[in-house]
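**Student:** no FASTA, just this:
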């Protein structure tokens, strides 16, 4: 069985862009986020940009996460080796926390002036316990690149100077 792992190449964040932290997303801040999809869908997104889904847990929008681990699980019914994560920068605009099932604004948050809905980690809405975001307007999203799963090699392949055990 081939094992895979998800990792980013080291990079510097552009000025004014933040990565996942323990805090709630702050209104108007730019964050690095991730969108998990298939290789074929990733090619279409890279060509034409994101299109909002018609519906979902938080209603219509583009579903993302600040957590690479969360995004790398999608699509759930696709083999991991066929998945791609698109790395983006998002200006979240005005953010609302949707922190329980049945929240009165769970699917109508955009009509109340919010740009992004955020599901906090471990609030019981997402089975994995990882955070999730839904961005209403895809124009708030700038694509940075893609991340592909990498094979995990046995320890002895990692010896210096090509030595193997």
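**Tutor:** Thanks, I have it. Because the structure is a prediction, the values reported are computed rather than measured.
**Student:** CA only for contacts and neighbour counts going forward, please
**Tutor:** Noted.
**Student:** tell me the SS of the spatially most central residue of the chain?
**Tutor:** The chain has residue 34 as the residue nearest its centroid, 2.6 Å off, counting by Cα atoms, centre = their mean. Three-state call for residue 34 (DSSP: H, G, I helix; E, B strand; the rest coil): strand.
**Student:** okay, pairing it with this:
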């Protein structure tokens, strides 16, 4: 299945020659005619994969091999949204929770709630983003809403729409996604990014392609979903597998299900507690109260955020259970908002 990706090298080289063959050789007749170069930042379509290489098509329609290590997921749009006390967020130079020293982007650039940014890459709990003004820096991923969900809805009497490979109004030539995939009216799609009058979307079946933005209606009430992790002792595994995660009666942020968006943190906590057992979960957090204190002391809202209309609470947890740095912690009030999608680790034998 074809997939759009971003060409981006991290070795200081600004462009890459397309190859005729999936080889590391640089001598002989290995280069595409004309020695076509693909610059960093260009989007290409991966048509197939062979070992460490991908056969790609550029925007100009030229095809050839590129190393897969030079290809990244395409950038996504996200909306900055902090809950609680912060209405703006400063961009960081480094992916750190530290607030002291030379960690802020020059000019202490602030990004207000509601601004759209482009997420260029992810590092643990942070995303390297580009603002609309072109300034780049790190923001916490917990401050970024996932890509928007929209409903396909045409008002011209046509009941379905073909996905396109390229953001074009043309209907002739090789513009359609393989298999001429159709998306019917009423189907929900995830809008990963926008280009002029088009959106690059992912269907429920995982197929990606372009649709006209005019055919997409914002779907109110569709919950955002986040990927989070819960690390525990394998002695608890059997009960979790049988009954699912149950909310704790208490805890640092009050009663609820405790998770972190950082898998490394969950792994460390699980290992520290005994037999390593980690759950990967799809979470619908809803409205989040953000403490973000980074200390052991929390304000009185610890016990009242759920009663105040919030569905979850978030805070920076100080170093704990083998984790040697502050980490992001969520408490989800309703266990029904947490769906276990994968388990990994050891299950203790019954005694």
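**Tutor:** Alright, I've got the coordinates. Keep in mind the model is a prediction, meaning the values are calculated, not measured.
**Student:** quick one: what's aligned to the residue nearest to the centre of the first structure in the second structure?
**Tutor:** When the second structure is aligned by TM-score structural alignment, residue 34 of the first structure is paired with residue 229.
**Student:** Name the nearest residue to that match, ignoring sequence neighbours.
**Tutor:** In this structure, residue 229 of the second structure finds its nearest non-sequential neighbour in residue 280, 4.8 Å apart by Cα to Cα, 6 or more residues apart in numbering.
**Student:** Run a quick neighbour tally on the one you found.
**Tutor:** The number of residues packed near residue 280 of the second structure is 22, by other Cα atoms under 10 Å.
**Student:** just residue 201 of the second structure next, same as before
**Tutor:** Using other Cα under 10 Å, residue 201 of the second structure has 26 neighbouring residues.
**Student:** and if you look at residue 134 of the first structure?
**Tutor:** So residue 134 of the first structure, with other Cα under 10 Å, has 24 neighbours.
**Student:** Check whether it sits in a helix, strand or coil.
**Tutor:** Classification of residue 134 of the first structure using three-state DSSP returns strand.
**Student:** What of residue 120 of the second structure?
**Tutor:** Criterion first, three-state DSSP; result for residue 120 of the second structure: strand.
**Student:** if I look at it, how far off is residue 311 of the second structure?
**Tutor:** Distance, residue 120 of the second structure to residue 311 of the second structure, using Cα to Cα, to the nearest Å: 29 Å.
**Student:** residues contacting the match of residue 34 of the first structure?
**Tutor:** Applying Cα atoms under 8 Å, 6 or more residues apart in numbering to residue 229 of the second structure gives the contacts 259, 260, 261, 262, 263, 266, 278, 279, 280, 281.
**Student:** Look up how far residue 56 of the second structure lies from it.
**Tutor:** 34 Å.
**Student:** Equivalent analysis for residue 330 of the second structure, please.
**Tutor:** Taken as Cα to Cα, the span from residue 330 of the second structure to residue 56 of the second structure is 40 Å.
**Student:** about what we covered before: let me know whether the residue nearest to residue 229 of the second structure touches residue 340 as I believe.
**Tutor:** Yes. Judged on Cα atoms under 8 Å, residue 280 of the second structure makes contact with residue 340 at a distance of 6.0 Å.
**Student:** Can I take it that residue 47 of the first structure is in a helix?
**Tutor:** Yes. Counting by three-state DSSP, residue 47 of the first structure falls inside a helix.
**Student:** What residue in the second structure is paired with it?
**Tutor:** So residue 47 of the first structure corresponds to residue 242, using TM-score structural alignment.
**Student:** What is the burial count for its match?
**Tutor:** Neighbours around residue 242 of the second structure, by other Cα under 10 Å: 8.
**Student:** next one: the one 10 residues further on
**Tutor:** Look at residue 252 of the second structure: counted by other Cα under 10 Å, it has 16 neighbours.
**Student:** what about the helices in the stretch 151-300 of the second structure?
**Tutor:** Listed in chain order, the helices of the stretch 151-300 of the second structure (DSSP state H, counting those that start in this stretch) span 237-243, 263-273.
**Student:** quick one: contacts for the spatially closest residue to residue 19 of the first structure that is not a sequence neighbour?
**Tutor:** Excluding the flanking residues, the one nearest residue 19 of the first structure by Cα to Cα, 6+ apart is residue 32, at 5.3 Å. Listed by Cα under 8 Å, 6+ apart, the contact set of residue 32 of the first structure reads 17, 18, 19, 20, 66, 87, 88, 89, 90.
**Student:** can you tell me which of those stay in contact in the second structure?
**Tutor:** With both residues aligned by TM-score structural alignment, their matches' Cα atoms under 8 Å, the contacts of those that the second structure also has are 66, 87, 88, 89, 90.
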